[in-house]
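Peer 1: after the sequence you'll find the predicted model.
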Amino acid sequence: MWSNQDLSETKTMLEPSKKSDYWIVGIALIIFFTSGILIGRYGTSHDSQHVLDVKQLVIDQISTDQISSNLRYLTSTPHVAGTAQDLLQAEWMRDRFLEAGLDEAKTVPYDVLLSYPLPGVMNKVSLIDDHGRINYTTAGRQPPLGSPEEYSEDIMHNFNAFSASGVVEGNVVYVHYGRKKDYEFLLSRGINVSGHIALIRLGVIFRGSKVELAERYGAIGAVLFSDRIEKTSQDRNFTYPDSWWMPGTGAEYGHVGRLRGGDLLTPYYPAIESAFRINEDNHPGLPKIPVLAIGYEEAEVILRHISPENPAPTKWGGKMDAPYNIGPNLRYPGWKVRLDVSIANERRTTFNTIGILKGSVEDDRYVLLGNHRDAWTFGALDPSSGTASMIEIARVFGNIKREQNWRPRRTIVFCSWGAHEYGLVGSYEWTQQHAKVLNQRAVAYLNVDTAVSGKK
């Protein structure tokens, strides 16, 4: 949720006195590609006697103030895929494309399987003592940090999309990054995760693969965490809002489905109304165990309660304020870890927004500029910095078209994808629907997911 991307970038990018600095690298890259690939090589004017310096026109007309305004709207509310805010932003993008002067713009719906936490029910990890009492429990929702505009009651509490629901209780095994070789190492030491909860460090491999392997080796649940060595500086307390480093309460959202791209119910086929859908029950792409990501401060509590009888290898360590022990036993006899997760998978509609600026010579050849639009929270850096920049590129192209009677040589397609965070769903469904045409006519695709750089 409020990671270093979604928290610190919200604060810093909206700071008026510095806003022009944040776009330098991102806009320079976009201008380089769009002017070199989209304009310089393919741009023409209907007036054969007049050769436009389109690259310079783009550079002159790009407005960081306009990008900042776009970003402020895009980050004004959480916009998880499949929600009312998702549709509002899709329609807002369509209106911006039409206002810019593109030839066409429309929203494209897809009926897909998405996943959400149950309202008012906190997903949590607890330590249960030998009398069955709760000794410690995770917060389930991260506290507001920074300014009021960086918090909303619409932010969903901690969850990992497509996790199984359920309550499991048992010992815990620290499995490092949760790779196959990590489990094989544990087995070589006589430690089996079967029947226990796997405590898994994020990184190196996709989180969905971590869950799949935990399930394969017999874990009854999976608790994910980010190690402090990868999320903070040397100073433990130098975190957001005092810096861009992730605070200890930050938990990483993300889906844990096993199909790497597209709607889980319509694999390899677009999720349109007439599509055949496979049954969600016993779906091979959905985990069978509950999964929850927690903050590293919360993970430290769990690590401190693991028995020291099986210390982890040095290379499995990091910078947590806790010893790295493997388990499975806890430090106190009779104590257990309880994982309680409530998730609802639902078919909902998500929307792509597609804008088209037709070419003047090879109008049946497409150059695509795209980015996803949905985010787990405000999405200031990923993806809204790229979306704000893409809208500005469309505005400038439309303005040059009107003022200079100009068109690019080839057709430019602006793509704002929905439900990316659930497994690249929007882009997969659209390309599956138009695969034959794109295979024959698409020339290049430039993705502008994150269009800023730097430490400010």
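Peer 2: Structure's in. What do you need?

Peer 1: only C-alpha atoms for contact and neighbour calcs from this point on.
Peer 2: OK.

Peer 1: where along the stretch 251-400 of the chain do the strands fall?
Peer 2: In the stretch 251-400 of the chain, the segments counted as strands under DSSP state E, counting those that start in this stretch are 291-294, 336-341, 343-357, 362-372.

Peer 1: let's have these in JSON lines, adding mean neighbour count.
Peer 2: Converted to JSON lines, the strands of the stretch 251-400 of the chain look like this (neighbours: other CA atoms under 10 Å):
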{"stretch": "strand 291-294", "mean neighbour count": "29"}
{"stretch": "strand 336-341", "mean neighbour count": "24"}
{"stretch": "strand 343-357", "mean neighbour count": "21"}
{"stretch": "strand 362-372", "mean neighbour count": "21"}
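
Peer 1: as JSON lines, the ones you listed with distance to L424 would be great.
Peer 2: Formatted as JSON lines, these follow (distance: least, CA to CA, whole Å):
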{"stretch": "strand 291-294", "distance to L424": "20"}
{"stretch": "strand 336-341", "distance to L424": "24"}
{"stretch": "strand 343-357", "distance to L424": "12"}
{"stretch": "strand 362-372", "distance to L424": "8"}
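
Peer 1: I figured W376 was touching G82, is that so?
Peer 2: No: in this structure W376 lies outside contact range of G82 using CA atoms under 8 Å: 11.4 Å.

Peer 1: out of the two, which sits in the busier spot?
Peer 2: Ranked by neighbour count (other CA atoms under 10 Å), W376 and G82 place G82 first, with 24 against 20.

Peer 1: residues contacting the closest residue to the more buried one other than its chain neighbours?
Peer 2: Taking CA to CA, 6 or more residues apart in numbering, and ignoring the residues beside it in sequence, G82 has T350 as its nearest neighbour in space, at 5.0 Å. For T350, the residues meeting the contact criterion (CA atoms under 8 Å, 6 or more residues apart in numbering) are A81, G82, D86, L87, P109, Y110, D111, V112, G418, A419, G426.

Peer 1: then this one, side by side with the first:
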Amino acid sequence: MIKKAVIGVLCAGIALGIGIVIGHFGISSGPSWLKDVAKDVDESFIERFMAEVNTIQIQENLRELTDVPHMATTAGDEKTVQTMLRRWLDDDDGLDDAWREEYNVYLSFPDANNPNKVTVVDAANVVKHSIREKEKPYTDDQRDPDVVQPYAAYSPAGHVKGKLVYANQGKPSDYEELSKKVNLTGTIAITRYGGAGRGAKAINAAPYGVAGVLVYTDPQDINDGFMSDTNETYPHSWYLPPSGVERGSFNRDFGDLLTPYLAAKEETYRIPPENIVGIPPIPIQPIGFEDAYVLICALDGDAAPFAWQGAFNCTYNLGGPGFKPTSAFSNSDVKMDIYNQEVIKNSANVMGIIRGSVEPDRYVIYGNHRDSWVHGAIDPSSGTSVMLEITRVLGRMVKQGIWRPRRSIIFGSWGAEEFGLIGSAEYTEVISCSSFSLTLHGCSYTLEKQMFRLNKTY
């Protein structure tokens, strides 16, 4: 009985072994593309790619991109559009294809013929002090007439006047605290950047009856306290100079404000401008800290809390409201004359593609915005300079037949980013991907905004 059991086990083992051998040699190894899909990273390719990257070319890219101011939809912006198209369509080291994608977007600009003004005026409306309308130029390129006046994009136009108060960072808690000490109705609030979004400083102020808002960058927050352009700030270092003003978009939401959740094409339905939410309901204007110093150090009233104090060599008071009777601005008001205007304009994304060899309908998106408030050497052109060099190296390898990615790579040079990530937001709102015949199965998105803020970009 035991002998029969042993023989049975041996026969079963032999049969199992024969089955494994037959299975090993008889089963297909799979489709021909399977090895490509499962292939590990080619370290030799990465080494070759890095060896091809030319830092001098990155430098020249940066020089070309920052030649002139290129605010969204301006002539300077169109010049950068043509640069991107020329490079990405180059026969020797361009991409497989490149094109421009137009959107009709709602933007906000100052009136070039009627600049915004902020003044201190006495009871007879005599001007006691005028805020700089443009920054002090240190080099010839800063004298370019296309350098836009500092302004708050999407601030409403308006003419308001009132006693000045200091509201720290313009947070809801700041206005609540300030309102316990000062009647804010009809006042002008001066705030510093930080703590709350740009537009939120005005949105938070309006419920308290504030008529207008000024915003500045305190040297304590960005300059390590340094204030003098004689030997401390730019042009002697990277610190913001006294007249320097941070421009920006003062809206809360991203993308075109008239076409939420829809791509801003010519035929797209647009909401009425009065239905836009998340933008300042009262005039707001950015100024330099040299002017903020003059205003804040003349304020009357109680001393602001310790946490509200900044770099100026004076006590930051809350305002009486208004100025000290012993100051040069006694019994004076701050007057804001804002002439911003909104307009729908064409803004272009420049798109490029390297088609994948194995899974062309799956792709990685690499993008960087192109527009800037002025010359944009760091934000965004440092990133775009790197992106152009990456596409040059990869494009040349593709053209020479040396390499092609497994998945497609789509490159995006976004327009109108400074106005609220408009170019990239509109791209994502396009429902159909028919422009490059791809179906979205998966997407990895890289935003190369500024080279110096990305640890892995050199």
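Peer 2: Yep, that arrived. It should be emphasised that the depicted structure is a prediction, and the values quoted were computed from it without experimental measurement.

Peer 1: right, and the strands of the stretch 251-400 of the first structure - which one's nearest T266 of the first structure?
Peer 2: Minimum separation from T266 of the first structure across the strands of the stretch 251-400 of the first structure (CA to CA) falls at strand 343-357, 11.6 Å.

Peer 1: in the second structure, what residues pair with the closest one?
Peer 2: Under TM-score structural alignment, the alignment places strand 343-357 of the first structure onto residues 340-354 of the second structure.

Peer 1: ok, now stretch 207-215 of the first structure?
Peer 2: Residues 198-206 of the second structure are where stretch 207-215 of the first structure lands when matched by TM-score structural alignment.

Peer 1: contacts for the matching stretch, please.
Peer 2: Applying CA under 8 Å, 6+ apart, the contact partners of stretch 198-206 of the second structure are 155, 169-172, 175, 191, 212-213, 248-252, 278-284.

Peer 1: among these, which ones are buried?
Peer 2: With neighbours counted using 16 or more other CA atoms under 10 Å, the contacts of stretch 198-206 of the second structure contain these buried positions: 155, 169-172, 175, 191, 212-213, 248-252, 279-284.

Peer 1: from those, which land in helices?
Peer 2: P172, Y175 (DSSP state H).

Peer 1: what's near enough to touch E448 of the second structure?
Peer 2: Taking CA under 8 Å, 6+ apart as the criterion, E448 of the second structure is in contact with Y366, G367, N368, H369, G383, T384, M387, L454.

Peer 1: tell me the secondary structure for the equivalent of W245 of the first structure over in the second structure?
Peer 2: In the second structure, the residue equivalent to W245 of the first structure is Y239, according to TM-score structural alignment. Y239 of the second structure falls in the coil class when you classify it by DSSP: H, G, I helix; E, B strand; the rest coil.

Peer 1: for burial, what's the neighbour tally of Y239 of the second structure?
Peer 2: 20.

Peer 1: ok, now how distant is the residue nearest to it when sequence neighbours are not counted from S173 of the second structure?
Peer 2: Counting by CA to CA, 6+ apart, the nearest residue to Y239 of the second structure once its immediate chain neighbours are dropped is T233, at 4.6 Å. Separation of T233 of the second structure from S173 of the second structure (CA to CA, to the nearest Å): 32 Å.

Peer 1: which one's more surrounded, the two?
Peer 2: For T233 of the second structure versus S173, neighbours defined as other CA under 10 Å are more numerous around T233 (17 against 13).

Peer 1: show me the contacts for the more buried one.
Peer 2: By CA under 8 Å, 6+ apart, the residues touching T233 of the second structure are N223, F226, M227, Y239, L240, P241, P242.

Peer 1: which parts of stretch 306-317 of the second structure are buried?
Peer 2: Of all the residues in stretch 306-317 of the second structure, those buried under the rule 16+ other CA under 10 Å are W308, Q309, G310, A311, F312, T315, Y316, N317.

Peer 1: count of residues packed around the alignment partner in the second structure of I62 of the first structure?
Peer 2: In the second structure, the residue matched to I62 of the first structure (TM-score structural alignment) is V53. For V53 of the second structure, the neighbour count with other CA under 10 Å is 17.

Peer 1: V53 of the second structure contacts E389, doesn't it?
Peer 2: Yes: V53 of the second structure is within contact range of E389, at 6.7 Å (criterion: CA under 8 Å).

Peer 1: pipe the buried residues of stretch 306-317 of the second structure into CSV and attach distance to K136 of the second structure per row.
Peer 2: Written out in CSV, the entries for these read as follows (distance: CA to CA, whole Å):
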residue, distance to K136 of the second structure
W308, 28
Q309, 26
G310, 23
A311, 21
F312, 20
T315, 27
Y316, 25
N317, 28
